[in-house]
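> need a 3D model of the following:
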Amino acid sequence: MLRKISLAQVGLVLGGLITVVGFVAYFADYATLNLAGFFYGIPLLLGGLALKAAEIKPIPFSEPTTPEVLSKREQQATPTQNQVRSDVTRYRYGQSAHLIDAIERLKLGGNDEEHPQLQALREGVVDGSYALILEFYSPFVPLSVWEEKQSKIAQFFGPNLRVQVTQPETDCVDLIMIADTES
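Just a heads-up that it's a prediction; the model follows:
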């Protein structure tokens, strides 16, 4: 639940509220409340603004996860799949995009404008195994490049994973991370 709360919003609301109390206390001649409002409220407000400027919103699920898939996730999901799902479905700060470090290390796109952008994710079952499907908007990196790097992507995301790359529509690529239950 806390993953779904924006720290920037918390900082802005609390900082704004405490700052307003400080201003009211200043005009009402309450020195102690005035100092508390200025010394705590303004830094919180500025911190909230700074976080808001560096905030990346959580990636949504493109379709709800079925009970069958949840059962497969509990039985078969690898730590990497769980970590990726957890990371992209919460607020992030100080990065330009979700999974940007992985995208840069895999050399998918030349610069920030050309990097694929994670748009959504979904969970499913592929060949009887749990699969985490990352849906990228990738107008500058063609499917052929993704396919060339498929083994490198599987190696990057770690053991007990198979990776498939598909193109459901133009400029979109699905990266399917399948739990390898045969290993």
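
> make it CA atoms for all contacts and neighbour counts henceforth
Fine.

> surely D180 touches R162?
Yes - look at D180 against R162 with CA atoms under 8 Å: they come within range, at 5.9 Å.

> ok, now how distant is the residue nearest the centre of the chain from T19?
What sits nearest the mean C-alpha location of the chain, by CA atoms, centre = their mean, is V88, with 2.4 Å. Remark: distance between V88 and T19 (CA to CA, to the nearest Å) = 33 Å.

> F27 too?
13 Å.

> A strand includes M177, no?
Yes - under DSSP: H, G, I helix; E, B strand; the rest coil, M177 sits within a strand.

> list the contacts of it.
M177 makes contacts with Q81, A131, L132, I133, A154, L161, R162, V163, Q164, as judged by CA atoms under 8 Å, 6 or more residues apart in numbering.

> near the closest residue to N160 other than its chain neighbours, how many other residues are there?
Nearest residue to N160 in three dimensions, chain neighbours excluded: D180, at 4.8 Å (CA to CA, 6 or more residues apart in numbering). Using other CA atoms under 10 Å, D180 is surrounded by 17 other residues.

> another sequence for comparison is provided below:
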Amino acid sequence: MLTLVGFVAYAADNATLNLVGFFYGIPILLGGLALKASELKPVPLSQPTPPPVLKLREEQATTTQNQIRKDVMRYRYGQKAHLDSSLESLGISPTDEERPVLTSLRETEVEGAYTLVLEFNSPLISFERWQEKRDKIERFFGPGIRVDLTKPEGDRVDVALTATPQESS
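Take a look at the predicted model:
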């Protein structure tokens, strides 16, 4: 808007508005374009979450599960992919080209426990490699979570993060 005012003021020979438009409007416009270029869209749910699972989430979800769900379901700026630093730390993303892509997620119940399932497209990282990293993934996402890996079809890998009851000390 300020940039547009600057151009109109330039055409109308109004130096004050012209300066405001150019000195403030153009940097703001460029900043906005840079943010738009680095925008990472939210990951969609692959299926709606049923009300009983929402109740389980409120009762059982760990801080980590909630943080992952909130992080990937909102716009992000300046990141190359959702969970890119986590995948890199786990050794599942050796290069940007090989990095698995989080395509969707779903919330479900497994044996009465809240489960957050991350659905990855992983054409360049084998399922065997994922299985080798299962224990590391479980430790990475912290206490109170069990990790199960499945390969439903093609290049897809599902990482199920299931809440487990904390043992009392």
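
> got a TM-score for the two of them?
With the length set by TM-score structural alignment, normalised by the length of structure 2, the two chains reach a TM-score of 0.94; 167 aligned residues with a CA RMSD of 1.2 Å.

> in structure 2, what sits opposite S144 of structure 1 in the alignment?
Aligning on TM-score structural alignment places S144 of structure 1 opposite E128 in structure 2.

> next helix or strand past the helix or strand hosting that match?
In the assignment (DSSP states H and E), E128 of structure 2 maps to helix 127-132. The first helix or strand that comes after helix 127-132 of structure 2 along the chain, using DSSP H and E, is helix 134-140.

> which parts of that next one are buried?
R134, K136, I137, E138 (16 or more other CA atoms under 10 Å).

> got it, and stretch 62-80 of structure 2?
By 16+ other CA under 10 Å, the buried positions in stretch 62-80 of structure 2 come out as T62, T64, Q65, R69, V72, M73, R76.

> again with stretch 29-41 of structure 1
By 16+ other CA under 10 Å, the buried positions in stretch 29-41 of structure 1 come out as L33, N34, L35, A36, G37, F38, G41.

> which residues does that stretch contact?
Residues from elsewhere that reach stretch 29-41 of structure 1 (CA under 8 Å, 6+ apart): 14-26.

> residue in structure 2 paired with the residue nearest to N160 of structure 1?
Match for D180 of structure 1 (TM-score structural alignment): T164.

> tell me if I'm right that P58 of structure 1 and Y91 touch.
Yes - with contact defined as CA under 8 Å, P58 of structure 1 and Y91 form a contacting pair (5.1 Å).

> just give me the mean distance for the helix holding E128 of structure 2 relative to structure 1.
Once fitted to structure 1, helix 127-132 of structure 2 is off its aligned match by 1.3 Å on average (mean CA distance after the TM-score superposition for structure 1).

> can you map out the strands along structure 1?
Under the criterion DSSP state E, strands of structure 1 are mapped to 55-56, 92-93, 117-126, 129-137, 161-166, 172-179.

> how far off centre is the fourth one?
With CA atoms, centre = their mean, to the nearest Å as the basis, the distance from the averaged C-alpha position of strand 129-137 of structure 1 to the chain average is 14 Å.

> mean distance, that strand to its aligned residues in structure 2?
Following the fit onto structure 2, the mean deviation recorded for strand 129-137 of structure 1 is 0.5 Å by mean CA distance after the TM-score superposition for structure 1.
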